[in-house]
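S.K.: A predicted structure for the sequence below; I have some questions about it.
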Amino acid sequence: MGVSDRFAVDRRGLCRKAFKEVFGVGSLTLIFHGIIFSLNPRRFKGLYSNPEVIPLLSHSTTAAIRYGYGLRPGDTEPQDADAMVKQLADAAQQTPLFPLEGVEARRQAVADYFAVRKTIEDRKKAGFADGEVNKALNKDVANRFNADVSARIAQATLSPFGFHERLATFWLNHFTVSADKNIESKLLVPLFEAEAIRPHLGGHFSTLLKEVSLHPAMIVFLDQAQSIGPNSKAGLKRKDGGSNENFAREVMELHTLGVGTGYTQTDVRQLSLLLTGITFDRTAVAAGYDANRAEPGRFNVLGKTYTRSVEPFLNAVAVLEDLAKDERTMRHISRQLYAHFIAETVDDSAVNAMVAAWKQGDGYLPDVYRVMLQSREAWSQPGQKYKLPFDYVVSTLRAVGATKDDIMGEDATPHGRIVMPVVDLVPDKNPEKNNNSPMMQPQMADAAKPAQLPNQAPKQPLGRQAANVISSLGQPIWRPSDAAGFSDKSDHWFSASQMSQRIQWVRRLTNQMTGQAGGATEDPRQFVKLVLADYARDDTIRVVTQAPNRKSGLMMTLVSPEFNRR
C-alpha cells in the first residue's frame, strides 16, 4: 500500500470515527460515503453524477446558497440578478453591527488608545512600572476585538442581504489586513471593513481601491509608515532609511494587476518611492502625509511619469486611479470574482463580458457583478465550491435560526472610551492598612465576585464558540497569516480534520439550539426542506428521514454533501 493509499485510509478512518461518535453505528453506513464524496474536490464531479438529471435549481435557492450564506427560515431570497444587485444599495443604508460602538466612536477609541499608550510610556520614563498597566490596556483592546468578531459573525448570519455580505468577505480577503499585526490593529481592522470596504463595494473600483489603500489599517499592515525616501530630507539624515516596497508590491501584485502580468521590479521600486511620505496620523486616525519623508523627483511606473507634487496624496491618488483603469486589473479581479462565486474553472467568455462591462461603466462594480450573475454558468451546476470555514459555520447558524442574543450575548454591550487603566503603579507603602492587597486591577475584578460552580457557569455565546471553531478550521476572522489572504481553493480546505471538526460543531450547535426558537425546533423532514429547499437530493432526504432521532436528523442535514458545498 502506497503512502497516498494509507493517507486515504487514515482520512476515512478519522471521518468514520467522528460519525460513529455523533450518529452511532446504525446511521453511519447511510451517509458515510456521501460525506466523503462531498469532501474531496479532486474527485468531485458535481453533486449529481448523471448530467442528464442535474436539476435546475430555483433562482432563490441558488441566490441564497451560492451567492449568500445559505437559507434562513423566514427570510425571502432574491429571485434574479437585478434583485441581488439592488441589495447593494439597500445594504449600504444599514449600519453594520461592528465596530460595536460605531465607526466614529471606534475612531475615538483608537485615538484614546494611542494617548493612553503615550501616557504609559511617559510614566515609565519617570520611573513607574508599566507591566500591569500594559496588560490591562491590552486586555481592554482584546475584549473589544473579541466582541467585534462575534458581531462580524452576527452580521453575516442576520443580514437579509446575503450577496452584499459575501461581497464584503470577498473584498476583505482581496484587500488583506490582519489584526495580528499589532495591538492597535485589533481596533483598526474592524474599522477598516466598516468604513473602507462596505460603503464602497457597490461603487466604482477606483474609489474602493483608494479608500482601502489609504486607510490606517492598510498603512500599518504593510509598514508604509516606516517608508522613507532615501533622498528626502528625513532620508538624508538617516543611515537606515529607505523606501518600503511591501506596499507597492502588494498593490500591484494582489490588489490590482495580478501576478505575472508584465510589471517589473523597477516598477515596484518606482511606485514605492512615489508612495513615500504617506504615514499614519494617530491623532486624526487617518492617513497622514509627511513631506520630509517623501522622495523628490520624478517616477516612472508602468511607462507613465509622475512628478512629485507639493499637494499631499496627489501622486498616490493619481497612480491608484491609473492602476484601477488598467485592463490587467479588470481581468484579474473579474477572474477572482468568477472563481469565488461560481467555479474555479473560469469561463473566459464570462470574464471577457465582465471586463467589457468594467470598461463601459468606468469600473462601476454593480455592472460587473450583474454581468457575472447573467453568465451562462451563474445559475447552473450546483455545488461547484466547497464552503470555506466561515461560510460553513455562518450557514449553520442561519439554518438553525440563531438570533443576535444567541450569537452575541453580553458581547452586544457597547464599550466606553479607552482610559488609563487604574492599577498600582508603585509599591504600596502601607500594606497592613490595605489588607495586604494592591489596588484592584481591572482584569482581576471578577476574582472578588462569588465563585460559580462548574454546572452553574453560563453557556458561552454562540459567536464566541463559532469564532473558535472557524479559527481552529484555519480561517480566523480578521487574522490572515499573510498579505495574500485566505485561499479560495476548495482543495486547500479538504481534510479529514476539517470534516471531523464540522461534525463536532454541528453536534454542539444543535444540542444548544434544539428547544429554542428557530429552525432547529423543526421536524428533520421539514428542516431539510427549509434549509436546502430544492437543493436537497433524494438521497439526503431519505437519510434524514431515516435518522434515529430528531437531533440526528438535524445534524445529518447540516453535514450533508449539499450543505458543505455551494
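M.R.: Ah, there it is.

S.K.: use CA for all of it now, contacts and neighbours both
M.R.: Fine.

S.K.: where along the chain do the strands fall?
M.R.: Across the chain, reading from the start of the chain, the strands by DSSP state E fall at 278-281, 286-289, 298-301, 304-307.

S.K.: of those strands, which stretch is the most buried?
M.R.: strand 278-281 (a mean of 22; mean count of other Cα atoms under 10 Å).

S.K.: of all the strands of the chain, which one is nearest residue 202?
M.R.: In terms of Cα to Cα, the element of those nearest to residue 202 is strand 286-289, at 22.4 Å.

S.K.: before we move on, back to that, can I get the strands of the chain in JSON lines with distance to residue 264?
M.R.: Formatted as JSON lines, those follow (distance: least, Cα to Cα, whole Å):
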{"stretch": "strand 278-281", "distance to residue 264": "23"}
{"stretch": "strand 286-289", "distance to residue 264": "27"}
{"stretch": "strand 298-301", "distance to residue 264": "9"}
{"stretch": "strand 304-307", "distance to residue 264": "14"}
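
S.K.: can you give me the neighbour number for residue 6?
M.R.: By other Cα atoms under 10 Å, the residues close to residue 6 number 11.

S.K.: also this one, for the comparison:
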Amino acid sequence: MIAYPELAAIRLGYGLSPLMAAPVDPAQVLASVAGAGPDADAISVASISAMQRDLVRLRRRAKAGDRKARAQADDIGALSDRMIALAQRREMARALDAPAGFGERLVRFWSDHFTVRGGNSERRLLGVSLVDEAIRPHLGGSFADMMFAAETHPAMLLYLSQQGSVGPNSRFARKRGGGLNENLAREMIELHSLGVGADYTQADVRQLAELLTGLRYHRDRGIFDATRAEPGPETVLGRRYGDKGPASLDDIRAVITDLAARPETARHLARKLVVHFVSDDPPQGLVDRLA
C-alpha cells in the first residue's frame, strides 16, 4: 500500500525515484514550496539589461568597422545562448532532484498561468527571469504580489505589446500621437484573474488599459514612463483609480490587488489548480472548497 506522503509526491510532484527516499510526512511535501524559491543562479532583469546595453554599444562600434567590438558582441550572443541552455537544465534538475516536487510543480503551474513567449535571446532570457524573479519568490506568499510582479515584468510587457500603448490624453500623445493597446488589460482580466465568464465589460477592459499606459520597459529607466500614462481617474469594475495625483505604479498595484482579491478570481484559480493536480473534469465541491 502506498502511504499518503508517497501518494502526494506522485500526485502533487514529479513522481518517486528509486534513488531517493520518499517524503515521510505531509509537512515535507509542503516544505518543498519554500525549497522551490529563488537560488543563487537566478537570472535578473538588471543583469539582462546590462548585457543588452553592452551589446548595443558594441554593435554600434562594430558597424563603424571595429573588428574587436564585433568579436565581443559575438561573445555576448554566445553567452546569452549558454545562459538559456543552463537555465533549462537547472529547471529540469530541480524537478528531478526534489524528493517531494510539489513546489516545482507549482512553479510550472504559475509559469503557465502567466505565460510569455520568447523570441530573440533577450526575450528568452527575460522569460527565464520572470520565473526566477516574479514566480519563485512568491510561491508561498500573496497571489496579489505574484500577479503584480508578473504583470509588470519586462517579459510580460514585451510579450503583450505594452511597449506601444499610449494614453490618448497623455503628454506623449499630445506631442507625438500614439494609440491604446488592450492586450495586457484583457489578459489580466480574462486569463490572469477573473476568467472569461466573469461579470466584466469592454468598458472595464478599456479603462484598465488606460490605467496601465505608463507601463513600458526601458533598459535604462525601468518599467514606468509617466509621460505615456493617461491622466486619471479610471473606473474598473466599479472602483476608481488614479484620481489622487499624477499616474504612478501605485495605481497599477492598487487595481491588481483588487483584482487578485475578487471571489471570481478565487474560483477561476481554484478550478485551474484542481484541473492541473486532480482531474480534467474537476469535482465542483473540491473547487468550491479550494476557492
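M.R.: Right, received. Where do you want to start? Note that the structure is predicted; figures quoted are calculated from it, not measured.

S.K.: once they're superposed, tell me the TM-score.
M.R.: The TM-score (TM-score structural alignment, normalised by the length of the second structure) is 0.89; 289 aligned residues with a Cα RMSD of 2.5 Å.

S.K.: before we move on, back to that, out of the strands of the first structure, which gets nearest to residue 249 of the first structure?
M.R.: Comparison of the strands of the first structure against residue 249 of the first structure by Cα to Cα identifies strand 298-301 as nearest, at 12.1 Å.

S.K.: so where is that closest one in the second structure?
M.R.: Taken onto the second structure by TM-score structural alignment, strand 298-301 of the first structure occupies residues 233-236 there.

S.K.: among the strands of the first structure, which is nearest residue 346 of the first structure?
M.R.: Residue 346 of the first structure lies closest to strand 298-301 among these, at 30.0 Å (Cα to Cα).

S.K.: circling back: out of the strands of the first structure, the one nearest residue 169 of the first structure is which?
M.R.: Proximity to residue 169 of the first structure, assessed across those by Cα to Cα, is greatest for strand 286-289 (22.8 Å).

S.K.: show me what that closest one is packed against.
M.R.: Applying 3 or more Cα pairs under 8 Å, 6 or more residues apart in numbering; DSSP states H and E, we find strand 286-289 of the first structure packed against helix 216-221, strand 278-281.

S.K.: contact partners of that strand?
M.R.: Contact with strand 286-289 of the first structure is made by 214, 215, 216, 219, 277, 278, 279, 280, 281, 312, 313, as judged by Cα atoms under 8 Å, 6 or more residues apart in numbering.

S.K.: for the fifth one, give its distance to residue 74 of the first structure.
M.R.: Shown here: residue 277 of the first structure relative to residue 74 of the first structure, a distance of 52 Å by Cα to Cα, to the nearest Å.

S.K.: and those two? Which one has more around it.
M.R.: Comparing residue 277 of the first structure with residue 74 by neighbour count (other Cα under 10 Å), the higher total belongs to residue 277, at 26 against 10.

S.K.: and that one, what pairs with it in the second structure?
M.R.: Counting by TM-score structural alignment, residue 277 of the first structure corresponds to residue 214 in the second structure.

S.K.: check contacts around the residue lying closest to that match once chain neighbours are set aside.
M.R.: With sequence-adjacent residues excluded and distances taken as Cα to Cα, 6 or more residues apart in numbering, residue 214 of the second structure is closest to residue 229, at 4.1 Å. Residues in contact with residue 229 of the second structure (Cα under 8 Å, 6+ apart) are 166, 167, 170, 171, 210, 211, 212, 213, 214, 215, 247.

S.K.: just give the closest residue to the aligned partner of the fourth one in the first structure, not the sequence neighbours.
M.R.: The reference is to residue 171 of the second structure. When the first structure is aligned by TM-score structural alignment, the residue opposite residue 171 of the second structure is residue 233. Residue nearest to residue 233 of the first structure in three dimensions, not counting chain neighbours: residue 292, with 5.0 Å by Cα to Cα, 6+ apart.

S.K.: dump the residue contacts of residue 217 of the second structure.
M.R.: Applying Cα under 8 Å, 6+ apart, the residues contacting residue 217 of the second structure are 154, 157, 158, 163, 223, 224.

S.K.: how about those residues in a markdown table, adding distance to residue 92 of the second structure?
M.R.: Listed next are those as a markdown table, based on distance: Cα to Cα, whole Å:
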| residue | distance to residue 92 of the second structure |
| --- | --- |
| 154 | 24 |
| 157 | 26 |
| 158 | 26 |
| 163 | 32 |
| 223 | 30 |
| 224 | 34 |
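
S.K.: which pair of the residues you listed spans the longest distance?
M.R.: Taking Cα to Cα as the measure, those have their most distant pair in 158 and 224, spaced 13.3 Å apart.
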